[in-house]
Structures are given as C-alpha cells and as structure tokens.
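Chemist: Dropping the sequence and predicted coords here.
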Amino acid sequence: MTFLGFAERLTAGWRDGEQPAQVDKLLLHAFLEDLRQAYRRRVWRPGDWRRTAYPVLLLDGVEVDGVGHTLVRLLTDVRNETGRNDPLLVVALATAPPPELPGTRPLREADDAYDEWAEALPETRRLRRSAAWLVALRPDDEDATPPPGVVPPALVAPDPPWWARRFLPAAVAVVLLAGMLVWADSRWTLDCHPTPTGQVRVQVLAGECVGYSDTAAQVFNSEPGQERLRAVQRRIFAQNRAAEQVWRRSDQRRPCLTLVYLGTLTGNRTRIDEESYVSEREELEGLATAQYALLKESAAADGAALLHVVVANGGRQMRHAGPAVAMLERLAHDDPTVLGVVGLVESRTSTAAALRELNRVGLPVLAPTLSADRMDGNSSLYLQISAPNSAQAAMIETYARQVLRVTEAHAYFTTGEGSSLTEDLYVGTLVDGLRQRFGSRLTRLDEWSTGRRLTAECGYRGVLVFAGRWSEFDGFLRALKECGNDPPRHLVADDSVNRYMANPGLRASAPGNLPVTYVSKAALATCAALRAAQAARDDARGSFLTWVGADDLLDPPRCRDGAGAPVGERVSLAYDAAMMMVRALESLAARLRHADTGRRWEPRSVNPVGVHAEVLRQNVAAGYPGVAGVVRYAPDSGEPVAKRLALLRVARVPDVAAEPVEVFHCGAADSGPDPGCRPV
C-alpha cells in the first residue's frame, strides 16, 4: 500500500472499518512526533534553546470512562509501546481518579507533586508503568483559588540562556556586518570595487586600486589632473562593447583575442595640473588605435581579428604586480580569448618577478618600452619591442664621438624615490652600458639627488649624460640653471626623459636657455615622419596616421592640419605590440579555417603559447613591419635586433609647440640590412 492510499484510509468516512483504538493511537502518536520535532534542540539554531520547559496538557475533571480518562490511557499505551521520549507533561485534575492514575495529591501541593514525579520519572519509564508520564492532582475544598494569571512555581518555565535571547541574532548580525564593512573597506573603496558587469576584479593594496577591468564601471585613477588617462580607458571599454557587437553580427566568424594591458596606473605623486601617467596613457592610446583599426575592417572580412582589451594596474613602480598577476591567472583560466599581456612600463626587479609569474601562467608578454638588458631571461614568452639599453648606450657614445667630436663624458643617474640601483634594472643596465662603451673616457659617474648642486658642470665641453628616471629630470635641469650663460655644452638624456618632454606643464617652467638632446624609441612615428611616410605611400605608417587623426578616437586627435597635438612616443610602440599578436592570430585562424569547414570561430582552438610561437615564425623571414621600425628577433632572444633608435634635439625645453628635430639614428626603419648609425 502506498502512503497516499494509507492516508486515504484514515480520512473521515473511510476509516469506519478500521479499529477505532488503533486509529486513535496512530493519530496521537503523530501528534507526539510533531511535538518531538518542534522541541528538538539543534546547536546551529539558538532559537530552539529558548524553549526551557516542555508543554503542559491540563486535563480537568478526569473521571472513569470519560474523555480525559481515555486520553490518559491512550498516552500511556503509546509511550509504553514506542519507548520514545516526547516533551508533553500531562497534569490531570481528578476528584475521583480512575485506577490508571497514580495517587493524587492536593492541588495546593502541586510543587511537591511535580518534584516527586520528576525524581521518579526515570524508574517509572524503565518499568513502563501506566502513570509514568502523569502528574495527578486533587482539588479539595480547602484549596484557595489562585488569582488569574498566577501559575504554580513548579510549572513556570525558567528564563532562556543568554546566548539564546532574542537580542543575540541581531547582535551577531550587527557584528558580522561591521566586520564585513571593515574587511570590505580594507579591500575596496567607492572608486575601487567589484561590479557584476564585465570582467572586473580589484582590491585596495597600500592605498592603490590593484586588479583589472574591461568596463567603464571600474576606471583606474580618480586623481585630479588625470582626465586623459581616464578618457582613454573609457574609449577602450566602449570599443570593447563595439567589438563584441561586431563579433556577434558576424555570426561569430571573426577570430577574436583579448590582450591585457598591465601598467602603473596609480601611486605617483602629482600636482593637480600635472599629467603624471603620460607613458601609460600613450600605451593605452596605442591599444585603442589597434582596436579602432580592426573595427574599421570590412564586415565581410571574416579573417580580420577583433581586439578586446582588459586594463590592469600593478601599482606604483609595479610593486603590486604579484597580486595583479594572480588575478590575471584566474582570468586567463576562465577566458580562453586571453592570449597575451602588453605593457609593464618600467624595468624593475618587481617587473622581472611579474614576468616570471606570467611565464609560469603561460601568458606571452609584449613590452612596448621595457629596455633593461636581459629582461628576456625572466620569461621564455617575452618579446621586447624597443632596443635594449646596451644599444642605447652604444648610440650615445657613437654620437658623442662621431657628431659632437668629444671623447670625454660625465654621467649622472637617478632611480627615483624609494628605489635603489639594484632594484631599478633600467638605470642599472644603462649605467653598465655607459661604463662599457666609454670605458676610461667616462671620467665622472655619480648618483644625483634632489638638492645637489651641479655647478661643477658649468661650461663642461664633453658630453653630459643624464641616465636616470624622468621624475628627477626637472630637478636636474633646475640645478644646471645655476650655470646661467655658461651651461654644459652637450646635454644628452636617456629615453625615460620622453615622459618629461611629453608633459607641457613640467616643461613650461624649465630653464629656457638649455638645449637638450634625448633618446627616442619611436622617432619614425612623429607627425612629420608619418606625413612623409604617407606621401611615400607607406601603407602601414599612412594608415596609422589616419587612425590617430580620426575625430572619434583619441582626444585630442593627433597630427591634424600640420599643427595638431603630437602623436606621442609610446603610442606607436604599443600599437606595434598589439598588431604583432593580432597578425599572428589571423594567420593561425586562416590555417584553421582552411582545415575546418566550420564557420564559427572557436577561441579554444588556439592558445597563448601557440600565438607566441606564430609571432616568432612570422618574424623569421623579414621581421614585423612596425610603425616605429621593423621588429626582428634572433632565434634565442626576446630582444629586437637592430631596432631603430634616434636622438631628438630641442633648442628650448619650454617651447612645447616646436617639434623636436631628429639629429642622429641607429638601426633599421624597414626590412633589409642594418644601416648602422648615422647623423640626419
């Protein structure tokens, strides 16, 4: 018989054929089972422990063969037959008690009767006596009627324990909420918090918002003066949405990839009117330009890839690159379109550690501006777009000897606040390169710090080399200002100074009578060079000039009407890094499409290591034709071979409107043999 069939037999009108006593016992047993469950105590539910007494059933006027008598008898039978405990205490009031009831006591002795019953309960239960579960009282004429609402003390439930009081859940909830708020405040702020939209994972570390985002719900750096940095992030995020829409409209035929930009987007000390993240902003503009160019491809170009960009912050000087990479590892695991990382900005030991972690994760790194020597030793998946510092030092020495006709040099280096020469791999390897190239002709090599005077360099006729970080270059120029009309004859600065030269606010207050020559890694991508290339029908550089001058991309548009804003040193380098990965993916996709008749692009058909290998395979023939110069690699190195470097000269640093003039260059502009170094 099924349960429903059994229940039907017990319904009114259907149970007439059953034995009434058995039906009554079943119903009473069910009632007692409900009480057992209701009064069960569970540790994880403090409310259950508020019940400190069993319920009491008061039967008044119990007499032989009456309803009360029948109920008492049934209770005794059920409890004795099942042997199970239940929380019901029965108090029977009987003037002439039935034989099943124990001896009665006067009502006024209810307290003593209860105590005797509780003491004898274990023994009477063991013997299964009929009255084991009963307390019988006898009302006498001498009993005084208690006032309304007064209950015998023995039947008054004790107070619940303090940890079961009603205030406890509220107190626990308040404490937990406060703890969660404190914990959340230590991890997130109003401008640094996770969001349910897009791919966003961030955490506050040492006051900096570290993590990644691909949506405008989380834009890095809310400091005053960094509006252009925020604007290019929003442009990238808007193009992310546009790329996704184009991919869906193409019936998911076009290959797509995600590149992560990992940079230093917070932590610099800056004035309200000072843009302190020029390099990062320019590299992001390069990625935005690559996105834009791919979005402009024909809708019928199924082989043209689409680019999705995730912006990630490793904190000041990449100090929090470790936690950022840990977050990116999870992203790469969840999203098969993540094929590489672009950026890293500064060559430091923390950056090297991040490279090792990214290599462990299996993500290739394309670094637009890193140039410390032997950075590729930290990752077998590392590709550098810029020439190493050894090439930079060699160019400076060659320029001094061949063009300036001087042999002696003085060099000063800086590493920035909170860093040392050991930690700063960029400065450390550049200083080593200058030592090797100049040898004994480097007659002075000192560390310069803010406040140190440089009057000893006044009138110096050799080459004075600034081999430090851009953040100290302004102070270095001010120290040379003391020379008045007798400045050093030849001041040459490293490529880090590009960040200073791209900052109009800093240049405006620089000494006006001191010309500066500085290293450029992208002289082929200045506005003048791009216009000349476009006139010579150079498709790659001509198209790049068209993109950066578009109305709906960069703000402001670059190289417009012969006098627009300059394109920026790092825009083309980041563009080249992104497009190298894009062309490699398109090549793999074309081969897969030829082998597979399927129409949709399957992201898991390629992997990051495979795309890195394809970049190197394509590079074997003639190198990648980058906007900032051809990029070629030796088979066993991630450093480019004969990559174009140049020296630019400004006659007056405060003259922001005047374009720098190229005076010397080394390396190849396009495919072909290395032309060496030559003046312009």
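Modeler: Noted; the coordinates are in hand. Numbering: from 1, shown residues only.
Chemist: Please count neighbours and contacts with C-alpha atoms only from this point.
Modeler: Noted.
Chemist: got the contact list for the one residue sitting closest to the centre of the chain?
Modeler: In the chain, the C-alpha nearest the mean C-alpha coordinate belongs to G211, at 2.6 Å (C-alpha atoms, centre = their mean). Applying C-alpha atoms under 8 Å, 6 or more residues apart in numbering to G211 gives the contacts 200-203, 312-314, 323-324, 327.
Chemist: cool, and A299?
Modeler: By C-alpha under 8 Å, 6+ apart, A299 lies in contact with S250.
Chemist: if I look at it, how far off is R253?
Modeler: Between A299 and R253 the computed distance is 10 Å (C-alpha to C-alpha, to the nearest Å).
Chemist: about what we covered before: which secondary structure state is assigned to the residue nearest to the centre of the chain?
Modeler: Look at G211: counting by DSSP: H, G, I helix; E, B strand; the rest coil, its state is strand.
Chemist: In stretch 438-455, which residues are buried?
Modeler: Within stretch 438-455, the residues scored as buried using 16 or more other C-alpha atoms under 10 Å are 438, 442, 445, 448-449, 454-455.
Chemist: ok now stretch 271-287, how far from the chain's centre?
Modeler: What separates the centre of stretch 271-287 from the centre of its chain is 21 Å, taken as C-alpha atoms, centre = their mean, to the nearest Å.
Chemist: and here's the other structure:
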Amino acid sequence: MGDLSDGGPMTEQQIRPNLHASAEKHLGSGPTAEHLDQEPAPRWDFFISYASADEPWAEWVAWQLEATGLRVMLRAWYFVPGANWIDLMRQGVSKSDRVIVLLSHAYLNSIYNQTEWRVVWAADPSGEKRKLVPLRIEGCEPPELLHQLVSVDLFDVDQHTARKLLLPVAHDKREKPVTEPPFPGNNKREKPVTEPPFPSGPITLPPQTRDKLESPAPGPADPPEPPNSISGSPGRWIRRRRVQVAFVLVLALLAGAVVWLILRPTGDPACRSQGTEVSLSWIDGECVGYSARDFKFGEGGDRDTDPPSLSEVQEKIFAQNSCAEKLRDISNQRRPFVTLIYFSALTRPREAGRDWAKGSVAELTGMLTWQRHLNVIREDKGACEPNDRRERSDDLPILRVVVANGGSEMKYASEVVKRQIIPFATRRENGVLGVIGMDRSTAATEQAIRELGRKKIPVIATSLTGDGMKEFSPLYFQMAPENERQALLVAMYAIKNKKNRVSVYYPRKSGDNTADAMPDIDNRYLYTLVRDLRNEIGKTSARSVDNRSLTLDLRGWNSELTDRELQAWLRSECAKQNTDDLIFYAGWGDDFGDFLDGMENCLDKEKEGLFVLGDDSVSYYVTGNAGKDDGNVTFRYVSMGAPVALARESCSFGTLDSYYQQGKAPLASSNALREFCTRLNDMYEKTGVERPGTLWPDENIGLSYDAVKVFVDAVHTTHGEIDIDKIVRAVSQEPREGATGTRDFRVSQTSTDRQLTIIRVNRQDHDIPRPGPPGESRIDAEENDSEPCKFAIVGIQPRTVDCYGNPVEPLGG
C-alpha cells in the first residue's frame, strides 16, 4: 500500500501530492490535472470559477483584470446558448494559466462549481505554482483543501480597496518594499552597567488584600511536641498514630477499589481482541472495533429479525475469509490478496425496531456475493466449492472482508478509526484497499472520513447522500448523488404531476418549536435534504409547466414525541392535505412505518391524486415489510438502485439472463446487472444464506456489490498492483457499468450523474409488478397502476425521463 506505514497524522500535501493529478481526472476526455503544466501557451491568463448567484462579482473581477491587459475566461461572456458548457469548462480550466475561485455560501453549496477548482488543486496542492487563487466575497469557511492557500477577502470593503487587494494578487506581485529595509544588526543594544529594573508596573491590590498585607503578621505558631517529649502526652500520640494508620488503610482500600473497577471484566465476555484479525473495545455498553473471523457483531440482538440475520451473514463472510486464506496459500502470489473493510453501525440502538440491521445485512450480502465469486477453489467442497457454471476468476483478486462496528448510530466511528482501523489498514501485509459502508452522515462519521483520508485510505459510501461529505477527504467517493439532486427530483415530480404544494414531513431540531424549524444541523442527511428542498422548490417558477410553480409547506414534528403521539399528530395533519399536494417524507427509514400508519387516510386518496413519497432512506423499510399487510397500502419512494429492484424475482433467482435472451427482460438489463443477478443466486445456493421474504432483491445489495466492483475493477486495471495512488487513479479515470447503473467519478466524487428513480409499491405485495419490455410505446406511467416505475432524473445536466429513457416534462420535454 505504498508508504502507508509511516506514523503520525499527515497533512493534505502529504495525502496526495501527485495522486489527484490523475485521480481527479474529472473533466472527461479533456486534459487531466497532471497535464495542465504541459499545455501550450494558454489563451487565457485566468479562468474564473463562480456560482451563478455571484455572476455580478465575477464580471466585476473579470473587468478589473482585463483592464490591466490580462485575458480572462468567464462563463457569462463565453457560454452562449447552444454551447456545450462541459466542453467550455474543460477548455477554460486547461487553457488558463491560473484559476480564480470566488468563494461564497452559494459556491460552497453547489455540486458543479467545485469540480473546476479541484482539478487545478490536484496539479498544485501545495500552492507553490499559485495556480489557484481563492477570493472570498462573503464571510464563509473555505473548503478544507483550500485552507492552506492564502485567500484575499473582497467583502466589507469599498470598490477602491477591493481593486487594490485584487490586482497585486492577479499579477502575482510580491509585497517588496520600495526602499532598502534598515540593517537589523544596527539595533543591537549594549549590556547595561546597572541592574535593569524589574519589568513590571506597580501592582494594584484590592483594599481587603492590601489591608491584610499592611497589618502586622502574627507570630509563628508553636511547633508540635515530638512523640518522645517529656512534656507531651503518650495517649495523645497513640491516638494520632491510630488515626494516621486508619487513614492510610482507607486510602489503600480506595485505590484497590479503583484498580478493581478498571480491571474487572465488563460487558460481553466475548468482546475481547484476538490477535490482529479481531480488535475489540467495550465502550459504554457497546462492543466496537473490527473482526475478520469468529466474533460477530450484533449477535443475540437480531434474533427476532427476518432472515437473513446480521449474525448469519457475518458467519458466511468469515467462512469466505477462510477460503481466501487457503487461496492465498495455494496461489503462490499469482493473484493479489486484498482486504475491504465494511464499516457501519452494528450495535442495536435503544428502542429500535426488529429490522434495525436490515441495511447492514443487505450491504454485507452484496460483499458476500463478490467473495463467493472470487474465492472459489477448484475441486473443493463446502464454502469454497465452485459453481455449476465454472466461472473463471483467475485474473481477479482474492477478497477478504473485515467487518467493523462504529457503535450505535456511528457515535464511536472516529475512535474506532483512529485506534483500530488505521493501525490495521496501514500494515502493508493486510492488503487493505479501502473502506465501504459508513452508514449515517453524523459528526463522528465525518471525522472518521477525515481521519481515513489523512492516512490515504479510500472510502466508498454506499448509501450516504448528505451534501458536502466529499469535503472531508479527497479519497472519499459516494455511490449516490448528494441530496441536492434528490430535492430537484421531488420538485420536478411535483411539477410534472401539476401539484401546487409540496408538504415536507421531517423531525425538527429538539427544542425548536418555530414554524419553519429545521432538522438538527448535526444530522447532515436530514438537514441538507430539507434545506435543498427549500432551495429547489423556490426555483420552480423558472421551470414551471402550464405556468405552474410550487410552494413549500414545512411540517416538522417534535422529535421527542412517542410513536402514539406522532401518529395522532400525523392524522391531524393529513386532514389538512388536499389532492393538489405532494406529501414528501424526509426522515429515517426506522420511522417510516409510524409515518404511514399516521397518514393512513391520505394513502386512501391516491386514486384522487394525493401522492405520498418517501425519501431514499425508506428502501430498507420497503424490502423489509413487503407482503406483510392485508390492506391496500400504496406509496412511492426514491430509489438509488432501481435497476436491481425492478429486475424483481428474476434477479433473486438468477433467471434474468434467460429472460433477456428470450426478449422478456424488464426494462433495459445491462450486462453488469445480469452478471450480478447470476452471482447473487449462486451465493444464496452455495452459502446457504436464507433468502429474504421479498421476491425482489434489496437495492442496497446492488449498491454494495457495485462499491466492491469499483475496487475489483481498479485492481484489474493496475494488473494486481496494490498501490493506493494507482488504485484511486483507476477509480477516477473512467466510467464503469454496475448492477445499479453506470458510475462515473471523473466529474464528481459523489456520482452526480447517477439516475434517481421514483417507484410505486404496495405493502401487501411480495414482488414489484413486472414492467413492460423496453421500447414499448406506453401511456403516462401515473395512469398505469401496473407500472411501478414512475419518474426519473439523470445526467450531469439533469434530465427528467421515464424509466425507458424517454424524455418527459419538465426537464426533458
């Protein structure tokens, strides 16, 4: 793993002085960061990167620069209607000497602008060549990677002062004085002849203290009589001695009690480290750390869940780790031995429902599917037994999976990373490629990502969507777009269906009872989702259909309500909704069942046009509760991996490939999706993992499978060389097809162009209705209850489409 073994925290310069020269080849087929220095004489001296809201600032800066003879590339002046803005952006960055970044809150909240400066930063991370010039036009905090660069503040000053601050920086002028500075040696002082005065002014004391100091001091107290003094009393001495002995004994007992409290066995006696493959700690009643064999997190806490259980899937992963060890011994290093760490919240939270671990089980199942494919041993029986198709994997790595627990809701994630994961991952012999999972967007998770980035350990988050997570590490990648894209999807879906209002239900910050109270800002996922909805719905007047625009209706509930109180409140709110509304749930999947129960009367109005839509977190709930309701409970949810869900039972049972050959495959089935479905069925058959109750696979199995595929493809690209710089470069260089769609990290670390889909389900159904084959002329999906796929958004420049790729209003018409 290159130079991972050196100790101590690393600076951003040490993280990747040349890594991102290719790793952030974000501008497609255009010049990469490492080629910026090799370009011929540029057409422009400066390219200005700015948010659309800051265009007046950008034009003012550009005008000042051009007035001094400099050449400036500005979107407002060159990006005319009909121009390909991505192409022009490539040219602007690659053919400019330097890039000015106008830092503002709008800029930092934008997905697209940050691509421009990141490519240039990668070519000059230390700032030595001054390729990147940050100008703050608002009092905002620069991104972490820009902290080391000196920025200039243009806000809160007049125009003349701003010009004086701007032009020396633009012309790269040094602050050299006009005249020669005086020689510092002439200021040498001679040693004084007399003692210097004490370097302190007169001390002023409070009157009470001054009075005490000025009053006569009392005489010295009489010294105590020695024990053998003739005038002393032997009885008094003996009593003193007894008191001293008793005091010493009490201290000894207290010290012993403290030592016993520290060393006594606590918690689960199984929570003990076992060599380098199992490292565990007991913290506040939770067993956290990592395990590659034997110890299973959550064991005993998930016995009432539906199959497969968290304990069962870990057991199968550890069996595959044994296969990996055998293969390493017999392969004679022909195949690289690699390790991926799955990191999630694997302690059952208090008052959690029965399906608290469903998400982790699905993600581990995706990783197990890859292990089962990669760790086959010919002529072996049992866990390592070849499948019937004899798929060859001789040119692919051998895979070990380490399972790590960051505690309930990831509250100990940072501690586990620093104390356990980093020491394990930075040992070259362990072959760690990176970390997958990460669970919730909490402050502890953010710090964990930052710590991993400092040690050059890549992270691929399977389901995180909170805005701005990429700012914590240049080696952080996300399988799903940020919340800004989901908010746009919701707004466009409401406009497409001619709604007037979007009512957003979410848990508001505890203690804040104001009408527009937001979620807790420490909950990055919910806070940024509600904030982005507010922003996107506010822009809808420019994207209206039939001259419609939307209003936002924030309905935050008190997060301290009991389940019964919450349902009562939801029933009262439901009575205020009408068919011109779109009801959007922005919460955690754990609470979605209570939300549906409280919204029962609104769900009954679907035929009248009242839609209930859940955010992307409810996919766990959907697969965990399908077929468990006798009533007709229909709703919609945002899917991040729709191809896997819409492949239905033909994926779970491995028949998708035959359907495809017969021309009966649902929607457009990619090679990667058919390959995934075949391997998933093989995993169930050969490992004995019990299939879940739903007939269609959980989309999070597919997202996790695709995250592993990112690393496997990268190792294949490097011809088996486990060098993190090269691995990350391979991850970032070209798009790859996956089971859940194509992922492309060239433009963004957060899969900005990935498709998000709205799917309609009925809680009483064990399977999703079968969509028709691709290419079929179809009526509007909203008018066809047998069509589960309703609406989608895709592309760097967002387009709204149906699930067959046909453009639909408002952004595809």
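Modeler: Received the coordinates, thanks. Note that the structure is a prediction, hence the values are computed from the model and not measured.
Chemist: one step back: what residue, apart from its backbone neighbours, is nearest the aligned residue in the second structure for the residue nearest to the centre of the first structure spatially?
Modeler: Matched by TM-score structural alignment, G211 of the first structure corresponds to G289 in the second structure. Nearest residue to G289 of the second structure, sequence neighbours excluded (C-alpha to C-alpha, 6 or more residues apart in numbering): L280, at 4.5 Å.
Chemist: Which residue, neighbours along the chain excluded, lies closest to the equivalent of T407 of the first structure over in the second structure?
Modeler: Applying TM-score structural alignment, one finds that T407 of the first structure aligns to N500 in the second structure. Distances taken as C-alpha to C-alpha, 6+ apart place L550 nearest to N500 of the second structure, at 5.1 Å, with adjacent residues excluded.
Chemist: which residues does that neighbour contact?
Modeler: L550 of the second structure neighbours (C-alpha under 8 Å, 6+ apart): 491, 494-495, 499-502, 537-538, 540-541.
Chemist: In the first structure, what sits opposite it in the alignment?
Modeler: Correspondence of L550 of the second structure to the first structure, assessed by TM-score structural alignment: R441.
Chemist: Run a quick check on L167 of the second structure versus W63, I expect a contact.
Modeler: No - under the criterion of C-alpha atoms under 8 Å, L167 of the second structure makes no contact with W63, lying 11.3 Å away.
Chemist: Can you report how many residues neighbour P735 of the second structure?
Modeler: As a burial measure, P735 of the second structure scores 15 neighbours (other C-alpha atoms under 10 Å).
Chemist: Would you enumerate the residues in contact with it?
Modeler: Neighbours of P735 of the second structure in contact, by C-alpha under 8 Å, 6+ apart: 742-746.
Chemist: One more pass at 7 Å, please.
Modeler: Residues counted as contacts of P735 of the second structure (C-alpha atoms under 7 Å, 6 or more residues apart in numbering) are 742-745.
Chemist: and what of S639 of the second structure?
Modeler: By C-alpha under 7 Å, 6+ apart, the residues touching S639 of the second structure are 616, 619, 756-759.
Chemist: And the next helix or strand past the longest helix seen in the first structure?
Modeler: In the first structure, assigned by DSSP state H, the helix with the most residues is helix 571-595. From helix 571-595 of the first structure onward toward the C-terminus, using DSSP states H and E, the following helix or strand is helix 608-622.
Chemist: got a list of what the equivalent of I701 of the second structure over in the first structure touches?
Modeler: Mapped onto the first structure by TM-score structural alignment, I701 of the second structure lines up with V571. Neighbour list for V571 of the first structure: 282-283, 285-286 [criterion: C-alpha under 7 Å, 6+ apart].
Chemist: cutoff 8 Å now
Modeler: When contacts are counted by C-alpha under 8 Å, 6+ apart, V571 of the first structure touches 282-287.
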